[in-house]
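# here's a sequence, model it:
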Amino acid sequence: MMTEKDLNILNSKKGIEALLRQNRLDTDKAIQNVKYEKRLEKLQEEMLILQQWVAKNNKKVVLLFEGRDAAGKGGAIRRIIQHLPPRAIRVVALPKPNETEIGQWYFQRYINRLPNNGEIVFFDRSWYNRAVVEPVNEFCTKKEYDIFMGQVNEFEKMIQDSGIYLLKLYFSITKKEQERRFKDIISSTIKKWKYSDVDKRALSLWDEYTRYKETMFEKTQKHAPWKVIKANRKTSARITAFEYILKQIPYEVKDIETIRHKTLRSILNE
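Model (predicted):
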């Protein structure tokens, strides 16, 4: 049964907009969307406070977003940076290395993208390509993989010892959900460009990805632990990512009540 609070939500501007965006009328979903947007706005406001603290105090932050193809990494980053000053942040999504970069130390091109004073850098995939994507697809040799795995913990220690805050987020989806998202991408006229040759092989190589992923989790937690986020539900994953970042960075004037953990289910029950 719909409560008075639910009716007020539907009668609001955001509620009406949520209803109008639907192909089939679903009041429960409209209410859920409005509550999600309100929660997102609060976290975005708090993220701006964090960013201002970083800028004012010449801090440096690196945020790694990893996960299988179509896990929602890019979408989460877009929501997090939506209201941040463009000059204060950078999003790094590197293409495959060029001929010069292939001849360099593997970490070199990532070092060149690390933050300056007062800056937050978001990596949409990172040096961990070599931990999973590259060995699965035979883009690197076993020796190159082994060298990477032997160096990555100390590399991250050097980053942290230099005063950079480093957070690593992994967006985890099921095989069934990945397949559903691929079908959605392929059928979309504005998304199908995203479907790559690597994506085409992802489902058939699912078990190989899993094996390398589990090794990555086992071997690369020494200095910077992974935060694994259940990402089958994009809205919930974005909220969880936001909350984790805001909790982990020790910025001043932190509003604990605003960033306290709330699953999407608890938001719906407010």
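
# all contacts plus neighbour counts: C-alpha atoms, from now on.
Noted.

# quick one: the helices in the stretch 1-150 of the chain?
Residue ranges of the helices in the stretch 1-150 of the chain, as given by DSSP state H, counting those that start in this stretch, are 4-11, 13-20, 27-56, 73-81, 99-102, 108-111, 133-136, 142-161.

# and those helices: which comes nearest residue 208?
Judged by CA to CA, the one of the helices of the stretch 1-150 of the chain that comes nearest to residue 208 is helix 133-136, at 6.2 Å.

# for the closest one, packing partners?
Here helix 133-136 touches helix 206-219, going by 3 or more CA pairs under 8 Å, 6 or more residues apart in numbering; DSSP states H and E.

# which residues does the helix it packs on contact?
131, 132, 133, 136, 149, 175, 202, 226 (CA atoms under 8 Å, 6 or more residues apart in numbering).

# burial of the fourth one, as a residue count?
To tie it back to what came earlier, the one meant is residue 136. By the criterion of other CA atoms under 10 Å, residue 136 has 22 neighbours.

# likewise the second one?
Applying other CA under 10 Å, we find 22 residues neighbouring residue 132.

# who are the contact partners of it?
209, 212, 213, 216.

# repeat the analysis, applying 7 Å as the threshold.
209, 212, 213 (CA atoms under 7 Å, 6 or more residues apart in numbering).

# neighbour-wise, which of those leads?
Within these, most neighbours by other CA under 10 Å means residue 209, with 20 neighbours.

# roughly how far does that one sit from residue 175?
Between residue 209 and residue 175 the computed distance is 11 Å (CA to CA, to the nearest Å).

# so which of the contacts of residue 132 comes closest to residue 57?
residue 213 (35.8 Å).

# if we can go back for a sec, figure out which of the helices of the stretch 1-150 of the chain is closest to residue 122.
helix 73-81 (7.4 Å).

# how about the helices of the stretch 1-150 of the chain in CSV, adding distance to residue 87?
Output for the helices of the stretch 1-150 of the chain, formatted as CSV (distance: least, CA to CA, whole Å):
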stretch, distance to residue 87
helix 4-11, 36
helix 13-20, 30
helix 27-56, 10
helix 73-81, 11
helix 99-102, 26
helix 108-111, 19
helix 133-136, 31
helix 142-161, 22
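
# to check against the first, give me the structure of this:
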Amino acid sequence: MANGRTKKKTEVMDNETAIAGRRSWTPVPAPGLGEVPVIEVSGEPFDLEDPRFPEALEDRALASGGYPYKEKLDKTVYARELEALQIELVKAQRHVANAGLRVIALFEGRDAAGKGGTIGAIRQYMNPRSARIVALPRPTEAERGQWYFQRYVDQFPTRGEFVLFDRSWYNRAGVEQVMGFCTPEEYRHFLKATKEFEDMLVKDGIILLKYWIDIGREMQLKRFHDRRHDPLKIWKLSPMDVKALTMFDDYTAARDRMLRETHMKSSPWIIARANDKRRARLDVIRHLLGRIDYPDKDARAIGTIDAQILGSGPKFLGLGKG
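Alright, predicted model coming up:
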């Protein structure tokens, strides 16, 4: 039987689901998004402005992108397992502080993949004095004139700190390249320089963890639609997201090249299939805990990683490189 805290978490999630369902039928103004195109996905029209999400796309959302499960993880199971893992995270953070370790975990993925929620689940009960979330805005004019990595280095951990990057220097390999915010030469230089940069960090003793949070096409559209029609989530939707509606394949090509060229033994990419956010969050935390040796680690509480949900490198997505 779930304890009181687990029951409370489950009740909160049930309530949030019910509220979101009611909001989906309430008109929500969305100023500043610009012209929103109607697109076609697998033969089905999709209009972000229509408060009704297409039933055919809803039916395919969870399975999109080759997702292996037909149902999401049960909420009660998720709440129970998450609580056990968060207790382990508190232990791990205490050891990082006592041992003077430095940990960087960066999270990349398509818009609406679930990066922020995963980071939030990790950070929720950690001591905020030594566990920071970094989500940098677009670079200033001064920053655009600096060494590309400089503004990220400024946010790196000192001894005893966790730093969780909600997007990172890999912006250059994704949105900057796809949207034309960098030159082809800057892009090629980045792919080469980042290998040397990360190798230097690891050799200096930093624990560097790189997570790509992956979702399918229909699931991304569903989450965009949820944001568009929920007054508490509308701020998450930007003109860039709207523009990305027609550029899914371009982002896929950028993702594939990035993973192939920057997956290294010293700093591998860890891929999490995240059509079900619950399973993805749990396995990302399990992996993170596995990279830190700390006293009183409870292997039973941590459990085992689902090999269908989380794996290493582009080969996990069928891209051919291990």
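
# need the TM-score between these chains.
The TM-score (TM-score structural alignment, normalised by the length of structure 1) is 0.87; 252 aligned residues with a CA RMSD of 2.4 Å.

# picking up where we left off before, now the contacts of residue 132 of structure 1 in TSV, with distance to residue 104 of structure 1?
As requested, the contacts of residue 132 of structure 1 are exported to TSV (distance: CA to CA, whole Å):
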residue	distance to residue 104 of structure 1
209	26
212	24
213	25
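
# quick check, nearest of those residues to residue 54 of structure 1?
residue 213 (31.6 Å).

# quick check, central residue of structure 2?
Nearest to the geometric centre of structure 2 sits residue 115, at 2.3 Å (CA atoms, centre = their mean).

# got the contact list for that residue?
Contacts of residue 115 of structure 2 (CA under 7 Å, 6+ apart): 107, 108, 109, 166, 213.

# strands of structure 2, start to end?
39-41, 44-46, 102-109, 131-134, 161-166, 207-214, 269-273, 310-312 (DSSP state E).

# and those as JSON lines, adding distance to residue 282 of structure 2 and mean neighbour count?
Listed next are the strands of structure 2 as JSON lines, based on distance: least, CA to CA, whole Å; neighbours: other CA atoms under 10 Å:
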{"stretch": "strand 39-41", "distance to residue 282 of structure 2": "30", "mean neighbour count": "12"}
{"stretch": "strand 44-46", "distance to residue 282 of structure 2": "31", "mean neighbour count": "15"}
{"stretch": "strand 102-109", "distance to residue 282 of structure 2": "15", "mean neighbour count": "22"}
{"stretch": "strand 131-134", "distance to residue 282 of structure 2": "19", "mean neighbour count": "18"}
{"stretch": "strand 161-166", "distance to residue 282 of structure 2": "16", "mean neighbour count": "23"}
{"stretch": "strand 207-214", "distance to residue 282 of structure 2": "13", "mean neighbour count": "22"}
{"stretch": "strand 269-273", "distance to residue 282 of structure 2": "10", "mean neighbour count": "24"}
{"stretch": "strand 310-312", "distance to residue 282 of structure 2": "10", "mean neighbour count": "20"}
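
# for these, which one sits closest to residue 4 of structure 2?
strand 131-134 (27.0 Å).

# elements contacting that closest one?
Other helices and strands packing on strand 131-134 of structure 2, by 3 or more CA pairs under 7 Å, 6 or more residues apart in numbering; DSSP states H and E, are strand 161-166.

# buried set for stretch 88-99 of structure 2?
By neighbour count with 16 or more other CA atoms under 10 Å, stretch 88-99 of structure 2 contains the buried residues 88, 89, 90, 91, 92, 93, 94, 95, 96, 97.

# er, stretch 67-77 of structure 1 actually
Buried residues in stretch 67-77 of structure 1, counting neighbours by 16+ other CA under 10 Å, are found at 67, 68, 69, 70, 71, 72, 73, 74, 76, 77.

# against structure 2, where does it fall?
Aligning stretch 67-77 of structure 1 against structure 2 (TM-score structural alignment) gives residues 109-119.

# same check on stretch 86-98 of structure 1?
So stretch 86-98 of structure 1 is aligned with residues 128-140, judged by TM-score structural alignment.

# can you give me the first-to-last residue distance of the matching stretch?
Start-to-end, stretch 128-140 of structure 2 (CA to CA) is 27 Å.

# could you do stretch 122-135 of structure 1 as well?
24 Å.

# same check, this time on stretch 101-119 of structure 2
19 Å.

# about what we covered before: name the nearest of the contacts of residue 132 of structure 1 relative to residue 158 of structure 1.
Nearest to residue 158 of structure 1 among the contacts of residue 132 of structure 1, with distances taken as CA to CA, is residue 213, at 23.2 Å.

# quick one: map the closest one onto structure 2.
Checking TM-score structural alignment: residue 213 of structure 1 goes with residue 255.

# measure its match to residue 110 of structure 2 for me?
From residue 255 of structure 2 to residue 110 of structure 2 the distance is 9 Å (CA to CA).

# equivalent analysis for residue 142 of structure 2, please.
Distance from residue 142 of structure 2 to residue 110 of structure 2, by CA to CA: 27 Å.

# ok, back up a step: nearest to residue 224 of structure 2, of the strands of structure 2?
Here strand 44-46 is closest among the strands of structure 2 (CA to CA), at 11.2 Å.

# returning to that earlier point: and the contacts of helix 206-219 of structure 1, which is closest to residue 245 of structure 1?
Among these, and counting by CA to CA, the member closest to residue 245 of structure 1 is residue 226, at 12.0 Å.

# map that closest one across to structure 2 for me.
So residue 226 of structure 1 corresponds to residue 269, using TM-score structural alignment.

# quick one: contacts for that match?
210, 211, 212, 259, 263, 312, 313.

# relative to residue 236 of structure 2, how far out is the spatially closest residue to the fifth one that is not a sequence neighbour?
Right, residue 263 of structure 2. Take residue 263 of structure 2 and drop its neighbours on the chain: the residue closest to it by CA to CA, 6 or more residues apart in numbering is residue 269, 5.4 Å away. Residue 269 of structure 2 sits 26 Å away from residue 236 of structure 2, going by CA to CA.

# same check on residue 255 of structure 2?
Residue 255 of structure 2 is 22 Å from residue 236 of structure 2, by CA to CA.

# for residue 262 of structure 1, find the nearest of the helices of the stretch 1-150 of structure 1.
helix 27-56 (9.1 Å).

# now do the end-to-end distance for the match of stretch 67-77 of structure 1.
13 Å.

# the equivalent of residue 133 of structure 1 over in structure 2: neighbour count?
Alignment note (TM-score structural alignment): residue 133 of structure 1 maps to residue 175 of structure 2. Per other CA under 10 Å, the neighbour tally for residue 175 of structure 2 reads 20.
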